[in-house]
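Engineer: Sequence plus the predicted model coming up.
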Amino acid sequence: MILVVPLLIVIVTSFGQESAISFPIKGFTFDWYKNVFQQPDFVEGLKMSSIVAILASFLALLVGTPIVYVLTRFDIHHKDWFQTIFLSPALIPEIVIGFALYQALVISLQLPLFISLIVGHFLLCLPYVVRLITAGMMEFDESIEEAAWMVGYDKLTAFFKVVIPNIKQSVVAAFILSFITSFNNIPISLFLNGPDLNMLPTSILNYLENNYDPTVSAVSVILMIITALMMIIVEKYLGLNKLT
């Protein structure tokens, strides 16, 4: 309830007619929502945030799924160490990760900001992929995969035709939660953006430096709606109770 009340206030203030955010509001208008899409930084930020979130989430799945398969199916020495390593980005403050990546990738290696941003968000998404795919693999009956081997499938074919379809709920949930995490991220994006590369959260912060009108509330409501839709999809495919 404590968290819901501020969100409700943000939603209400997004419809106010006054030129500054105020509560309670005076009048009712949708003009601030129109203004969101008239701001080039918001439109470009929305596109860039979506592109980075999709690429980082897909890359995290591409890397994380085989890692989880190996860790859950093979007897590897110090398996717990590897799991800790792959989950470690979730244990380190994001602002520290952003600063470290800025120093290493942008300053030292002089990589383009876009590639550095993808790397940063990939590290942000990987723990979610590892955790959710691990949950899916633990619930998957190994005998089904063994039966596929017995009927002539090699291990690679069995992985794609048997294992992946049986853990698809975890795969979908991992992608969506990774997307949400990347899309709404601020600390890493702050260090790895630039004049020609703005993410939506950083565009909102930049807008707030010179403006305090309900446009910020409107764009925040749009972000809430996007996140809520994603969570509804997660609930449909996996169930929120299984995420814990």
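Structural biologist: Okay, I see it.
Engineer: When you work out contacts or count neighbours from here on, use the C-alpha atoms and nothing else.
Structural biologist: OK.
Engineer: and Phe179, what is it in contact with?
Structural biologist: The contact partners of Phe179, by CA atoms under 8 Å, 6 or more residues apart in numbering, come to Ala53, Ile54, Ala56, Ser57, Cys125.
Engineer: closest to Leu205 among these?
Structural biologist: Ala53 (18.8 Å; CA to CA).
Engineer: helices and strands around the helix or strand hosting that closest one, which ones?
Structural biologist: In this structure, Ala53 is located in helix 40-73 according to DSSP states H and E. The helices and strands touching helix 40-73, judged by 3 or more CA pairs under 8 Å, 6 or more residues apart in numbering; DSSP states H and E, are helix 113-139, helix 168-183, helix 200-210.
Engineer: Check which residues of that helix are buried.
Structural biologist: 41-46, 48-61, 64-65, 67-69, 71 (16 or more other CA atoms under 10 Å).
Engineer: What is the subsequent helix or strand relative to it?
Structural biologist: helix 79-87.
Engineer: Out of the contacts of Phe179, give me the two with the largest separation.
Structural biologist: The farthest-apart pair in those, when distances are taken by CA to CA, is Ile54 and Cys125, at 10.6 Å.
Engineer: Closest to Pro195 out of the contacts of Phe179?
Structural biologist: Using CA to CA, those come closest to Pro195 at Ala53, 19.3 Å.
Engineer: which residues touch that closest one?
Structural biologist: Ala53 makes contact with His121, Ser178, Phe179, Ile180, Ser182, Phe183, according to CA under 8 Å, 6+ apart.
Engineer: Please, a PyMOL command that selects the buried ones among those residues?
Structural biologist: Per 16+ other CA under 10 Å, the buried members of those correspond to this PyMOL selection:
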select buried, resi 121+178+179+180+182+183
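Engineer: Got another one to weigh against that:
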Amino acid sequence: MKRKNYFLLFMVVLVYFFIFAPLILIALTSFTTESYISFPPVGFSLKWYENVFSNQTFIDAFQLSFLISTAATVIALLVGIPGAYALSRYNFKGKKLIKDLFFSPNMVPQVVCGFALFTFIIVRLRLSVRVALLVGLAISVVTYAFRIVGASIESLDYAIEEAGMSLGASRLTVFFKIVLPNISSGIVSAFLLAFINAFNNVPLTIFLSGPGVTTLPVAMMSYIEYNYDPTVSALSVLLMIMSFAIMLVTEKLVKVGK
């Protein structure tokens, strides 16, 4: 039994090592004084972080990614919340098919989704790149709204809704005044997780980006094609800090740990 415990402990340590070792290396290389990425780092400097904030391409790409990811997440929630409620509270023909349809973006590779959306929205419908990017990201994260919000609704006792309707409230009133306040933690969780995934989406945004419309992940990939300095390492550290801060907010506000 002890040997099995030691083996499991070794495997856990090994997994965490492969997860965190690259992140630690990136963080360390972002402080080097060398003009190229090297390990171990030489000296200590913050000039690469200054480079990030002085690079207008990164600033514009960050603003675009933030705005489009936020809008896409809001659209996904506007679709996902009522949809998750209908799937949780009603039984109707084709319910399983609809569930599978909304979960399908996670089952299909993002590269395939990106190419399909590019072909349909940009080539066939001739809509703008920004619209295509917005629609594509909304589709890619709508599953978080369905899954997380749906789980919150299913854990909510239906007797509370019945009590509200028995007192004369309409189903719409019950939804807005009883259901939504009680699933607010699930909504916040879905929003934050969907936003992170939309912001960091690379395969889909590569297909749906265009001239003057470049998201931050695509801008980072373009930068390292011609530059091998630690600027991208510094930017990666800032993005890790942002993601960690978002998850910390989720933990505090939503009580995810419980």
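Structural biologist: Received the coordinates, thanks. Owing to the predicted nature of the structure, the values given are computational and were not obtained by experimental measurement.
Engineer: Any idea what the TM-score comes out to?
Structural biologist: Here the TM-score for the pair of chains, by TM-score structural alignment, normalised by the length of structure 1, is 0.97; 242 aligned residues with a CA RMSD of 1.1 Å.
Engineer: I'd like the helices and strands packed on helix 40-73 of structure 1 as CSV, with distance to Met224 of structure 1 appended.
Structural biologist: Formatted as CSV, the helices and strands packed on helix 40-73 of structure 1 follow (distance: least, CA to CA, whole Å):
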stretch, distance to Met224 of structure 1
helix 113-139, 20
helix 168-183, 10
helix 200-210, 13
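Engineer: Nearest to Asn193 of structure 1 among those helices would be which one?
Structural biologist: Using CA to CA, the helices and strands packed on helix 40-73 of structure 1 put helix 113-139 closest to Asn193 of structure 1, at 6.5 Å.
Engineer: so the helix or strand following the closest one aligns onto which residues of structure 2?
Structural biologist: Sequence order places helix 142-150 as the next helix or strand after helix 113-139 of structure 1, per DSSP H and E. Aligned using TM-score structural alignment, helix 142-150 of structure 1 spans residues 158-166 in structure 2.
Engineer: Return the mean post-superposition distance for the matching stretch against structure 1.
Structural biologist: Comparison of stretch 158-166 of structure 2 with structure 1 after fitting gives an average deviation of 1.1 Å (mean CA distance after the TM-score superposition for structure 1).
Engineer: quick one: contacts for the corresponding residue of structure 1 for Thr143 of structure 2?
Structural biologist: Using TM-score structural alignment, the partner of Thr143 of structure 2 in structure 1 is Pro127. Counting by CA under 8 Å, 6+ apart, Pro127 of structure 1 touches Phe86, Leu87, Ser88, Pro89, Ala90.
Engineer: surely the fourth one meets Tyr128?
Structural biologist: Read it as Pro89 of structure 1. No. Using CA atoms under 8 Å, Pro89 of structure 1 is not in contact with Tyr128; the gap is 9.9 Å.
Engineer: In terms of neighbours, single out the busier of the two.
Structural biologist: Between Pro89 of structure 1 and Tyr128, counted using other CA atoms under 10 Å, Tyr128 has the larger neighbour count: 26 against 19.
Engineer: Can you give me the distance of the more buried one to Ser203 of structure 1?
Structural biologist: According to CA to CA, to the nearest Å, Tyr128 of structure 1 stands 26 Å off from Ser203 of structure 1.
Engineer: Which pair of the contacts of Ala53 of structure 1 spans the longest distance?
Structural biologist: Farthest pair in the contacts of Ala53 of structure 1, by CA to CA: His121 and Ile180, 11.1 Å.
Engineer: Okay, Thr216 of structure 1 and Ile115 of structure 1: tell me how far apart.
Structural biologist: Actually, residue 216 of structure 1 is Val. It isn't Thr. Using CA to CA, Val216 of structure 1 is found at 28 Å from Ile115 of structure 1.
Engineer: more crowded one of these two?
Structural biologist: Val216 (23 against 14).
Engineer: In structure 2, what residue corresponds to that one?
Structural biologist: Match for Val216 of structure 1 (TM-score structural alignment): Val232.
Engineer: Count the residues that sit near the residue mapped onto Asn184 of structure 1 from structure 2.
Structural biologist: Structural alignment places Asn184 of structure 1 opposite Asn200 in structure 2 (criterion: TM-score structural alignment). By other CA under 10 Å, 17 other residues sit near Asn200 of structure 2.
Engineer: what's the answer for the one 4 residues further on, then?
Structural biologist: Counted with other CA under 10 Å, the neighbours of Leu204 of structure 2 add up to 23.
Engineer: Let me see the contact set for it.
Structural biologist: Leu204 of structure 2 neighbours (CA under 8 Å, 6+ apart): Gln110, Val111, Cys113, Gly114, Phe115, Gly136, Leu137.
Engineer: which of those also appear as contacts in structure 1?
Structural biologist: Retained in structure 1 by both residues aligned by TM-score structural alignment, their matches' CA atoms under 8 Å are the following of the contacts of Leu204 of structure 2: Gln110, Val111, Cys113, Gly114, Phe115, Gly136, Leu137.
Engineer: quick one: contacts for the last one?
Structural biologist: By that I understand Leu137 of structure 2. Ser69, Ala72, Thr73, Ala198, Leu204.
Engineer: Ok, the third one next?
Structural biologist: Listed by CA under 8 Å, 6+ apart, the contact partners of Cys113 of structure 2 are Pro105, Leu204.
Engineer: From Lys258 of structure 2, how far off is the most centrally placed residue in structure 2?
Structural biologist: In structure 2, the C-alpha nearest the mean C-alpha coordinate belongs to Asn197, at 1.6 Å (CA atoms, centre = their mean). Distance, Asn197 of structure 2 to Lys258 of structure 2, by CA to CA: 23 Å.
Engineer: again with Leu192 of structure 2
Structural biologist: 17 Å.
Engineer: With Leu208 of structure 2 instead?
Structural biologist: Taken as CA to CA, the span from Leu208 of structure 2 to Lys258 of structure 2 is 38 Å.
Engineer: higher neighbour count, these two?
Structural biologist: Legend: neighbour count by other CA under 10 Å for Leu208 of structure 2 and Lys258, higher for Leu208 (27 against 5).
Engineer: and the more buried one, what is it in contact with?
Structural biologist: Each residue near Leu208 of structure 2 by CA under 8 Å, 6+ apart is listed here: Gly114, Leu117, Phe118, Val129, Ala132, Leu133, Gly136.
Engineer: What's the local residue count around the last one?
Structural biologist: Close neighbours of Gly136 of structure 2, defined as other CA under 10 Å, add up to 25.
Engineer: what stretch of structure 1 does stretch 24-41 of structure 2 fall on?
Structural biologist: By TM-score structural alignment, stretch 24-41 of structure 2 lines up with residues 8-25 in structure 1.
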